[in-house]
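>>> Dropping the sequence and predicted coords here.
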Amino acid sequence: MVSTFPNPSSVDLSRIRLSIRSLQPQLIEWRRRLHQQPELGFQEKLTAEFVSQKLQEWGIEHQTGIAQTGIVASIKGKKLPTDAINPVSTDSPLATEKVLAIRADMDALPIQELNEVPYKSQHDGVMHACGHDGHTAIALGTAYYLQQHCQDFSGTVKIIFQPAEESPGGAKPMIEAGVLKNPDVDAIIGLHLWNNLPLGTVGVRSGALMAAVECFNCKILGKGGHGALPHQTVDSVVVAAQIVNALQTIVARNVNPIDSAVVTVGELHAGSKRNVIADTARMSATVRYFNPNFKGFFHQRVEQIIAGICQSQGAKYDLDYWSLYPPVINDVKMAELVRSVAEEVVETPVGIVPECQTMAAEDMSFFLEEVPGCYFFLGSANPEKDLAYPHHHPRFDFDETALGMGVEIFVRCVEKFFS
């Protein structure tokens, strides 16, 4: 099948304004510096220092140390709002200055980088293998541009530099610290550089974009014994195997086929010798779904299945089940805003990818539970340059041309949102 996507080498960059194209070398420099000094969640001290240094250098008001290493910058537009030109009553929503937030995550992953590039990670065992260095560079570029062109928009832009997206999650602590308040945020946008899409494309849709993620650990408590005398035992391996198979019936038989869900047992450990029946087995799993109505459902069904099988086999169990992130649900109007802007920046119609859902998860979802917003994917893969390895791969890298495209989309979203 011939791909209908644009060829990265033929991407039209004339849609990016000259002032942002001229910023491209700086964006690359910032991104590569961040790439060389990756830091895990809530440990982003060097990253935060670099971001704060740049914001201070540009005269941008900001707060540091939010949720340990997070930063929030505020940029106030100087363009007269519509209600200042045409006065309205104080009861009108136009009488209140609007606030738009832009979110970027800063953390890296515990992965040893295998790329041999001049900007290779200098921190052993830690790597920006998901593009967060690019997200931070794009947010910095957006902050710089908006500060330099504050006369082109009215309202206030809050740029949120968030720690610990990969784990254990920095969005919720930042929200609890009040980043959406004083002034109150009306809407929020964010992007993810996406190597599942080629350079020159944008994945944007209303509704569910990314999945909720829930996790559980379970210990099966049986009765060990000799492999030749199974009748004297309660075989935890057999019980665990039945559970693993039965868990798949939740999606196959309890979930509407129109909905999407996944139950994956990624770890199963038991036993130490071939002729010994293990008395315990341990498993770890992840659960993914888009429909927010499933909250609590999988926990209930997982425990019902485990409890039923254990009871039938004479075993006991210890289950630890928790929710990590809710699904990423985009607001219809904000998704349309991003889509309309993206169409001005990338070639259409093939440049816009509406059906771009993924079972991957993102704690941007917590922001979207609080205020309407849109999270979208910015295509960053370029196989011609060997820049198409998947996210979380030790050779992940992306086409840095996407950095300027990201700034352009954010800036246009700001201008259009306030107009």
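Structure received. In this text the structure is predicted, and so the values were computed from the model without any measurement.
>>> Please count neighbours and contacts with C-alpha atoms only from this point.
Will do.
>>> so where do the helices sit in the stretch 1-150 of the chain?
Listed in chain order, the helices of the stretch 1-150 of the chain (DSSP state H, counting those that start in this stretch) span 18-21, 24-36, 45-57, 82-85, 132-148.
>>> Which positions within the first one qualify as buried?
Neighbour-count burial for helix 18-21, with 16 or more other Cα atoms under 10 Å as criterion, is recorded at 20-21.
>>> How about the second one?
With burial defined by 16+ other Cα under 10 Å, the residues of helix 24-36 counted as buried are 24, 27-28, 30-36.
>>> same thing with stretch 351-369?
For stretch 351-369, by 16+ other Cα under 10 Å, it's 351-353, 356-357, 359, 361-368.
>>> How about stretch 254-268?
Applying a neighbour-count criterion of 16+ other Cα under 10 Å, the buried positions in stretch 254-268 are 261-263, 265, 268.
>>> helix, strand or coil for the residue lying closest to residue 266 once chain neighbours are set aside?
Counting by Cα to Cα, 6 or more residues apart in numbering, the nearest residue to residue 266 once its immediate chain neighbours are dropped is residue 285, at 5.4 Å. Counting by DSSP: H, G, I helix; E, B strand; the rest coil, the backbone at residue 285 sits in strand.
>>> And here is the other one:
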Amino acid sequence: MKTHFRCSATAASGEDMTGKEKAKIKRIEDIRGLAKKYYRDVVELRRYFHIHPELSKREFNTQRKIIEVLGELDEMKIRKVGKTGVIADLKGGRPGGTIAVRADMDALAIDDECGRPYQSQNKGACHACGHDGHVAMLLGTARILHGFRRDIAGNIRFIFQPSEEEVADGSGAEAIIEDGGLKGVDAIIGAHLWQPVRSGVVGISAGPMMAASDEFEIRIEGKAGHASMPHQTVDSILTASEIVIALNTIVGRDVDPMKQAVVSVGVFNSGRVYNAIAGEAVLKGTIRTLDEEVRSQVFTHIKKIVEHTCEMTGAHCDIKKNACTYVVDNDPKIAAIVLKAGREMIDGKAHPIDPFMSSEDFSYYMRKIPGCFIFVGVGNREKGIIYPQHHPKYDIDESAMLYGMEVMANAALKLLENFR
């Protein structure tokens, strides 16, 4: 278990502290005590979800288990949302605002190769992004905050969201919003267990933290023919290859070097016969940006490259773009409160970090209400936690969930103090 960095206020003399300061220190110590109390249960829950992962929009067993655990807490109002999601409302002892805390719950379509006793038993499904830990950590946070319910001025909404990984035909965040998941909510916070950040660190920053994500598809129509007579064909593979190479010049030559963007081709499908020139090729890829203007510019450059290359080779093209997520843009006021809450719990190990070019549908919530999304480090080379998100051998340093719960619980309480 991680050594905790004590809040500096705990070193002050009791005679020098005001009643408010004493209350803050008591709250911090109570959160720590409850987090330690529930930690082993949270680890077991995380392993249960890892053994039984479910893909987007199919999280029925995950939903059932979440409701079962939350049902052990009295005075918790629980309902199903977004078909496979769950919302639980905790009403405080005094009136006030409402803060939402969110976790995503779906797995990836990957075979698990973590090699642990809790390796996935569901072939073709794996929690290779940490959502199993997110659900377990939020269940632990709910238990902690349930212990404060009599003293809470306001309400806390716990959102267990399905379908974060598959957003092309409707994200889980959209479904939650459509089902009234943000009704009456003043602000929302969420956390991601993140391998690039070392275990023991929580990254909390204002402004853009994760990129907008767009999916693109390019269909190249050439002219098929015999491989021995290429002069009678329009080679779709050659045309598509030239496009792939040219797309890799966009970030380095067409985007302002002071701004960030990613263009990656992940799918290249063409041909089935070794001695035939393929008449069709399909490319699929992703665009990641932290700026809406750059987002528009990048797709414009993609269109130009594709159209000009096809014009040069004599091929025809069809280009489609599907907007998947928006920029995860942390509200400065909310982020400042969450950062203060993190520093109270783990002192120098909670600090601002640079944004990442991965994406998150948490951004849908942020288009409706202010929010803050944080990164809880789980990378630990000494424990062999070295594989990145979406790798078949991905795993987490489970001790991260302890301080993740502490920071999220304290952040929710501190935010309520600002929405009275």
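Structure received. Here the structure is a predicted model, which is why all the values come from computation and not from measurement.
>>> Looking at the buried residues of helix 24-36 of the first structure, spot the one nearest residue 303 of the first structure.
For the buried residues of helix 24-36 of the first structure, the minimum distance to residue 303 of the first structure (Cα to Cα) is 42.2 Å, reached by residue 35.
>>> which one in the second structure is aligned with that closest one?
Pairing criterion TM-score structural alignment: the partner of residue 35 of the first structure within the second structure is identified as residue 50.
>>> where does residue 52 of the first structure sit relative to residue 63 of the first structure, distance-wise?
9 Å (Cα to Cα, to the nearest Å).
>>> residues near residue 69 of the second structure, how many?
Residue 69 of the second structure is flanked by 13 other residues according to other Cα atoms under 10 Å.
>>> Without its sequence neighbours, what residue ends up closest to it?
Spatial nearest neighbour of residue 69 of the second structure, chain neighbours left out: residue 139 (7.6 Å); criterion: Cα to Cα, 6+ apart.
>>> Aligned against the second structure, show me the partner of residue 406 of the first structure.
In the second structure, residue 406 of the first structure lines up with residue 404, judged by TM-score structural alignment.
>>> make that residue 365 of the first structure, sorry
Aligning on TM-score structural alignment places residue 365 of the first structure opposite residue 363 in the second structure.
>>> show me the residues around that match that make contact.
Neighbouring residues of residue 363 of the second structure by Cα atoms under 8 Å, 6 or more residues apart in numbering: 325-329.
>>> hang on, the earlier thing: which one's more surrounded, residue 52 and residue 63 of the first structure?
Of the pair residue 52 of the first structure and residue 63, residue 52 is the one with more neighbours under other Cα under 10 Å, namely 21 against 13.
>>> so what corresponds to the more buried one in the second structure?
The pairwise alignment with the second structure assigns residue 52 of the first structure to residue 67, based on TM-score structural alignment.
>>> Hmm, its match is touching residue 86, no?
Yes. Judged on Cα atoms under 8 Å, residue 67 of the second structure makes contact with residue 86 at a distance of 7.4 Å.
>>> joint contacts of these two?
With Cα under 8 Å, 6+ apart, residue 67 of the second structure and residue 86 have common neighbours residue 78.
>>> Now do residue 326 of the first structure against residue 382 of the first structure, distance only.
When Cα to Cα is applied, the distance between residue 326 of the first structure and residue 382 of the first structure equals 31 Å.
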